[in-house]
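Colleague: Here is a sequence together with a model predicted from it:
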Amino acid sequence: MTTTLPLSGKVAFIQGGSRGIGAAIAQRLARDGASVALTYSQSPQAAEALVQSIVAAGGRALAIRADSAGEQAIRHAIGQTVEAFGRLDILVNNAGVLAIAPLEELSMEDIDRTLAINVRSVVIASQEAAKYLGDGGRIIHIGSTNAERMPFAGGALYAMSKSALVGLTKGLARDLGPRGITVNNVQPGPVDTEMNPDNTEFAAALKPTMALPRYGQVEEIASFVSYLAGPEAGYITGASLTIDGGFSA
């Protein structure tokens, strides 16, 4: 008996999908049957290796070089995805940057780039993707538990940028709900990635503050995203859903 995969026939676009959480999301969505396009800006080797691994496993994947700070780059990448795969069903906004510094040391470059990638690119990608998404379409933002809790100094800018996604998610859910499109915001806690490895002094200090005293794994975030992208999550929208090992408990 043939089993139909939950995302069979769907096409997903992942903004910022070559490494870390984004790469795990790309792999999981492909494993669950979706054709996947992902963007990268500075890691072509990682992006191509990811595409090759998905194709080798029997999936379809495409890597597109696009700086998420550029409006036209985002719009063009989504257009390329539709041209390559014929449709678009799922948008995952995963691109993000992290600037940690005391208030007095934040530069205008830090502020502008954080807002451009963590907030502005999400709005642009959602606007462009909405041109192609139909009934059952999914928009999923990757936010942060720091929108709910910032327990150390220097994270105000990052927390602000991720808090913006909470309001954006609610507003877009209202805008797109009549078209049968859901919009949700996944808020990971500490996750073991290149940007925030679990074997540092910082990680050692953070773990005792969590209900589960460990970092999350990228696959755990990816499985949650895949669920939200699938048919069983059709009644969830406008929600900011925390997956943080009890960091914010």
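Modeller: Arrived safely, thanks for sending.

Colleague: make it CA atoms for all contacts and neighbour counts henceforth
Modeller: Fine.

Colleague: My read is that Ile21 contacts Glu220, right?
Modeller: No. With contact defined as CA atoms under 8 Å, Ile21 does not count as touching Glu220 (9.3 Å).

Colleague: Please identify which of these two sits among more neighbours.
Modeller: More neighbours surround Ile21 than the other of Ile21 and Glu220, with 25 against 15 (other CA atoms under 10 Å).

Colleague: so where do the helices sit in the chain?
Modeller: 20-31, 44-56, 71-85, 108-115, 121-129, 156-176, 201-206, 218-229 (DSSP state H).

Colleague: now, of the ones you listed, which is deepest in the fold?
Modeller: Ranked by mean neighbour count, the helices of the chain are led by helix 20-31 with a mean of 24 (mean count of other CA atoms under 10 Å).

Colleague: and the gap between Leu206 and Gln80?
Modeller: 41 Å (CA to CA, to the nearest Å).

Colleague: before we move on, the earlier item: can you put the helices of the chain in CSV and add distance to Leu62?
Modeller: Below are the helices of the chain laid out as CSV (distance: least, CA to CA, whole Å):
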stretch, distance to Leu62
helix 20-31, 10
helix 44-56, 6
helix 71-85, 8
helix 108-115, 26
helix 121-129, 17
helix 156-176, 27
helix 201-206, 34
helix 218-229, 18
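
Colleague: so which of the ones you listed gets nearest Pro188?
Modeller: Nearest to Pro188 among those is helix 218-229; the distance by CA to CA comes to 7.0 Å.

Colleague: Quick one: work out the angle between that closest one and helix 20-31.
Modeller: Angle, helix 218-229 to helix 20-31, by axes from the mean of the first three to the mean of the last three CA atoms, to 10 degrees: 50 degrees.

Colleague: What helices and strands are in contact with helix 218-229?
Modeller: Applying 3 or more CA pairs under 8 Å, 6 or more residues apart in numbering; DSSP states H and E, one finds that helix 218-229 makes contact with helix 20-31, strand 138-142, strand 182-188.

Colleague: For my notes, please list those in a markdown table and give distance to Leu168 for each entry.
Modeller: Shown next, in a markdown table, are the helices and strands packed on helix 218-229 (distance: least, CA to CA, whole Å):
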| stretch | distance to Leu168 |
| --- | --- |
| helix 20-31 | 20 |
| strand 138-142 | 10 |
| strand 182-188 | 9 |
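
Colleague: Got another one to weigh against that:
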Amino acid sequence: MVCGVYICTICLKQISTGSTTEFLNFRVVQKPCPEPNIEPWEIPYVHYPNPKTYSRAECVCNPVRYFAIMSMQRSGSGWFETLLNNHTNISSNGEIFSVKVRRSNVSTIFETLDKIYNLDWMSSASKNECTAAVGLKWMLNQHDNRRGVQRELDQLWPSFHKMGLMQHHKEIVEYFNTRGVSTIFLFRRNLLRRMISILANSYDRDAKPLNGTHKSHVHSPHEAAILASYKPVINATTLIPSLRQVEETTKKGL
């Protein structure tokens, strides 16, 4: 007699034929810019700004240097700035802080400087995305609209503070050191010639000998000859004290 036991197990499991779709998140990591071939002491003065208003495109790794020109009226700063702006990749944006609201407090000053050095300041001096140096001209004194050298000199020191530069000089120096801003001091060595230039500019503002227009800066030998024909009268009594006052103001600026 033969006996057999059969054990049968049946397992029913539903197998889904559907598939789960997942999206892969790819991020493009920007390749770091190569180190510039410069001296070690120059490294703090080389920057790679990232403008908010446009892309630097292929020039994103082109280093940019920051600068600020410190000067006073009738000292040749306009001529110097014109030379800088003649370069294709240098932008000097003029007297930014001649507008009062931009220098009303240290916060607005820093906000303006950040915009300039981040290449987001748009002006006639703005260049392309391959800008290699950017800066501004900051006057230590504000020109007085009243006639006469002595009145201009009398107002020199009070307006010196109103420009914000001396009023917040500690904060601004710290900002320049932190951001690696190069400072260019441009003063006229011959103070007597500067005084004559101030008088001539005041005369030109009222007389307008250049075709009925006032020009603070001449752009041709002919225009220069017209202004040079004016012979100012200088008060000899106040001459030396006035020159000393300007010299003292320059020292305080430095």
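Modeller: In hand now; what should we look at? Everything numeric in this text was worked out from a predicted model, so none of it was measured.

Colleague: where does the TM-score land?
Modeller: TM-score for the superposed chains, counting by TM-score structural alignment, normalised by the length of structure 1: 0.36, backed by 138 aligned residues with a CA RMSD of 5.3 Å.

Colleague: rewinding a little: just so I know, which of the helices and strands packed on helix 218-229 of structure 1 lies nearest Tyr227 of structure 1?
Modeller: helix 20-31 (9.4 Å).

Colleague: what angle do the closest one and strand 138-142 make?
Modeller: With the same axes, to 10 degrees applied, the angle from helix 20-31 of structure 1 to strand 138-142 works out at 150 degrees.

Colleague: Against which helices or strands is helix 20-31 of structure 1 packed?
Modeller: With contacts taken as 3+ CA pairs under 8 Å, 6+ apart, helix 20-31 of structure 1 sits against strand 11-15, strand 35-40, helix 44-56, helix 218-229.

Colleague: Kindly recompute the last result at 7 Å.
Modeller: helix 218-229 (3 or more CA pairs under 7 Å, 6 or more residues apart in numbering; DSSP states H and E).

Colleague: tilt between the helix it packs on and strand 11-15?
Modeller: 130 degrees.

Colleague: burial of Asp177 of structure 2, as a residue count?
Modeller: You called it Asp, but residue 177 of structure 2 is Asn. Asn177 of structure 2: 14 neighbours (other CA under 10 Å).

Colleague: And it, how far from Gln245 of structure 2?
Modeller: For Asn177 of structure 2 relative to Gln245 of structure 2 (CA to CA), the value is 29 Å.

Colleague: got it, and Thr112 of structure 2?
Modeller: Separation of Thr112 of structure 2 from Gln245 of structure 2 (CA to CA) stands at 31 Å.

Colleague: Look at these two and report which has more neighbours.
Modeller: For Thr112 of structure 2 versus Gln245, neighbours defined as other CA under 10 Å are more numerous around Thr112 (18 against 15).

Colleague: what's the helix or strand for that one?
Modeller: helix 106-117 (DSSP states H and E).

Colleague: Same check on Val134 of structure 2?
Modeller: In this structure, Val134 of structure 2 sits in strand 133-139 according to DSSP H and E.

Colleague: What's the first helix or strand after that strand?
Modeller: Immediately after strand 133-139 of structure 2, counting by DSSP H and E, sits helix 149-154.

Colleague: got the contact list for that following helix?
Modeller: Identification of contacts with helix 149-154 of structure 2 by CA atoms under 7 Å, 6 or more residues apart in numbering yields Asp144, Met195, Ile198, Leu199, Ser242.

Colleague: if I pick Ala229 of structure 1, what's in contact with it?
Modeller: By CA under 7 Å, 6+ apart, Ala229 of structure 1 lies in contact with Ile90, Arg138.

Colleague: and with 8 Å instead?
Modeller: Ala229 of structure 1 sits next to Leu7, Ile90, Arg138, Ile139, Ile140 when contact means CA atoms under 8 Å, 6 or more residues apart in numbering.

Colleague: how near is the last one to Ala239 of structure 1?
Modeller: Think Ile140 of structure 1. Between Ile140 of structure 1 and Ala239 of structure 1 the distance, using CA to CA, works out to 10 Å.

Colleague: what do those two both touch?
Modeller: Taking CA under 8 Å, 6+ apart as the criterion, Ile140 of structure 1 and Ala239 both touch Val183, Asn184, Asn185.

Colleague: I figured Lys137 of structure 2 hits Tyr66, correct?
Modeller: No. Assessed by CA under 8 Å, Lys137 of structure 2 is found out of contact with Tyr66, at 12.0 Å.

Colleague: can you tell me which helix or strand Trp157 of structure 2 belongs to?
Modeller: Trp157 of structure 2 is located in helix 156-162, with elements delineated by DSSP H and E.

Colleague: Show me which residues of the next helix or strand after that helix are buried.
Modeller: Later in the chain than helix 156-162 of structure 2, the nearest helix or strand by DSSP H and E is helix 169-179. By neighbour count on 16 or more other CA atoms under 10 Å, the buried set for helix 169-179 of structure 2 is Ile172, Phe176, Arg179.

Colleague: Next, the angle from helix 169-179 of structure 2 to helix 106-117.
Modeller: Relative orientation of helix 169-179 of structure 2 with respect to helix 106-117: 30 degrees, computed using the same axes, to 10 degrees.

Colleague: give me every residue that touches Met70 of structure 2.
Modeller: Counting by CA under 8 Å, 6+ apart, Met70 of structure 2 touches Lys137, Trp138, Met139, Leu140, Thr183, Ile184, Phe185, Leu186.
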